[in-house]
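1. Quick one: sequence and predicted model below, then my questions.
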Amino acid sequence: MAQRYGRIFAALDGASTQAAVAQRALALAADNGSLLTFGHVIDSVPYEASGVDFEALCVEGKKRIEEELRDILEEARNNSAIPAVDLVVRAGRIADTLSRQLIEPFRPDLVICGERGLSNIKYVFVGSVSTYLIRNMRCDVLVVKQE
């Protein structure tokens, strides 16, 4: 019997795979009748010493994602097979904020993220969010590859 996913979390990163991640999440949520949450974390590290208003930054980030993914989000919200669609944006250290503030409280059966294709040097220093999710989530993780 095939795995059914009742709760799907799609991690959006603003990179080239973001639309593909959102589209894959939409398709899987519709096929499974899943609750669907899209989440994005604005990396706070570059701003920590500057006194940036993170709440305002999150509002702007959410507005940007709503515009960039307008068609996909509208299709998800209008799909009767998907009981609920949410978009959440937070600021913080990416892996920690993504897992503790966005994913864990939602308790998904499936997390979908994109592959960013970091250079070997950057990967050594900052790691990979997809690798972090694969190693630390207690549910299935689907990594959408770059085209």
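-> Great, that's in hand.
2. only C-alpha atoms for contact and neighbour calcs from this point on.
-> Noted.
3. mind listing the strands for the chain?
-> 7-12, 35-43, 85-92, 110-114, 140-144 (DSSP state E).
4. Just send the ones you listed back as a markdown table, with distance to Ile65 and mean neighbour count too.
-> Shown next, in a markdown table, are these (distance: least, CA to CA, whole Å; neighbours: other CA atoms under 10 Å):
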| stretch | distance to Ile65 | mean neighbour count |
| --- | --- | --- |
| strand 7-12 | 9 | 26 |
| strand 35-43 | 9 | 22 |
| strand 85-92 | 9 | 18 |
| strand 110-114 | 15 | 25 |
| strand 140-144 | 18 | 18 |
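5. Quick one: closest of those strands to Thr131.
-> strand 140-144 (9.2 Å; CA to CA).
6. List of residues touching the closest one?
-> Residues from elsewhere that reach strand 140-144 (CA atoms under 8 Å, 6 or more residues apart in numbering): 17, 20-21, 109-115, 130, 133-134.
7. Can you name the two of the residues you listed that sit furthest apart?
-> Of all the pairs that the contacts of strand 140-144 form, the one spanning the most space (CA to CA) is Thr17 and Asp109, at 21.2 Å.
8. Kindly state which of the strands of the chain is positioned closest to Lys63.
-> Proximity to Lys63 (CA to CA) singles out strand 85-92 among those, at 9.7 Å.
9. hmm, who's touching that closest one?
-> In contact with strand 85-92 (CA under 8 Å, 6+ apart) are residues 35-45, 54-55, 57-59, 61-62, 76-77, 97, 102.
10. Put this next to the previous one:
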Amino acid sequence: MKRILVGYDGSENAERALDFAIELASKFSARLFVVEVIDLTLFYNSGVLPPLEATKSLEEKAKKDVKKAIEKAKSKGVDTEGITLEGDPAHSILEFAKDNQVDVIVIGSRGLSKVQRIFLGSVSNKIVQESRIPVIVVK
């Protein structure tokens, strides 16, 4: 295991996934990719372009989140790279993993209720269902 990807958004569950991924990367002397995806699909799917201010705000938040995660990982001696992408989170993470020959994906569970899961699904569920590499879902 030489390349680990952690899906990150600054949430409590993402923090737990990051901590797990840092520990895993440290144990295997692996490179850690911290990936945050700016999800504008709700706007695009509704046919409405997102306001420029909203897009900039989301980009700034993502960059700040990733920077914080990189600092945390590097403070533990882990070789880390941060990436922000735009698009559908599950699809973007899976594409990045494929393009960068990632060995395992670590992602936090959102903890959606059964009803929410039926109607909305979750990023972690989509990744687990569609990934061709191992996925670790951290609760």
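-> That came through fine. Just so we're clear, the structure is a prediction, and the values are computed from it rather than from any experiment.
11. Once they're superposed, tell me the TM-score.
-> The TM-score (TM-score structural alignment, normalised by the length of structure 2) is 0.81; 135 aligned residues with a CA RMSD of 2.3 Å.
12. Name the nearest residue to Pro108 of structure 1, ignoring sequence neighbours.
-> Among residues not flanking Pro108 of structure 1 along the chain, Arg7 sits closest, at 4.6 Å (CA to CA, 6 or more residues apart in numbering).
13. Structure 2: which residue goes with that neighbour?
-> If you follow Arg7 of structure 1 across to structure 2 using TM-score structural alignment, you land on Arg3.
14. ok so, going back, can you lay out the strands of structure 1 as JSON lines showing distance to Ser50 of structure 1?
-> Conversion of the strands of structure 1 to JSON lines gives the following (distance: least, CA to CA, whole Å):
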{"stretch": "strand 7-12", "distance to Ser50 of structure 1": "25"}
{"stretch": "strand 35-43", "distance to Ser50 of structure 1": "13"}
{"stretch": "strand 85-92", "distance to Ser50 of structure 1": "14"}
{"stretch": "strand 110-114", "distance to Ser50 of structure 1": "29"}
{"stretch": "strand 140-144", "distance to Ser50 of structure 1": "34"}
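15. Would you mind telling me which of those is nearest Arg70 of structure 1?
-> Closest to Arg70 of structure 1 of these is strand 85-92 (CA to CA; 11.7 Å).
16. Can you check which part of structure 2 the closest one sits on?
-> Under the criterion TM-score structural alignment, strand 85-92 of structure 1 matches residues 80-87.
17. Equivalent analysis for stretch 113-130 of structure 1, please.
-> Following TM-score structural alignment, the partner segment of stretch 113-130 of structure 1 in structure 2 covers residues 107-124.
18. next one: stretch 40-47 of structure 1
-> Mapping stretch 40-47 of structure 1 onto structure 2 (TM-score structural alignment) gives residues 36-43.
19. Pull up the distance across the matching stretch, start to finish.
-> Terminal residues of stretch 36-43 of structure 2 are spaced 18 Å apart (CA to CA, to the nearest Å).
20. neighbouring contacts of that stretch?
-> Contacts for stretch 36-43 of structure 2 (CA under 8 Å, 6+ apart): 7-9, 49-50, 58-59, 62, 65-66, 83-89, 92-93.
21. One more pass at 10 Å, please.
-> Residues from elsewhere that reach stretch 36-43 of structure 2, judged by CA atoms under 10 Å, 6 or more residues apart in numbering: 6-10, 47-51, 54-55, 58-59, 61-63, 65-66, 82-93.
22. elements contacting the longest helix belonging to structure 2?
-> When structure 2 is parsed with DSSP state H, its longest helix is helix 52-75. If you count contacts as 3 or more CA pairs under 10 Å, 6 or more residues apart in numbering; DSSP states H and E, helix 52-75 of structure 2 packs onto helix 12-28, strand 31-38, strand 80-86.
23. what comes up buried for it?
-> Leu58, Glu59, Lys61, Ala62, Lys63, Asp65, Val66, Ala69, Ile70, Lys72, Ala73 (16 or more other CA atoms under 10 Å).
24. Can you give the contact residues for stretch 49-60 of structure 1?
-> In contact with stretch 49-60 of structure 1 (CA under 10 Å, 6+ apart) are residues 40-42, 44, 46-48, 61-64, 66, 88-92.
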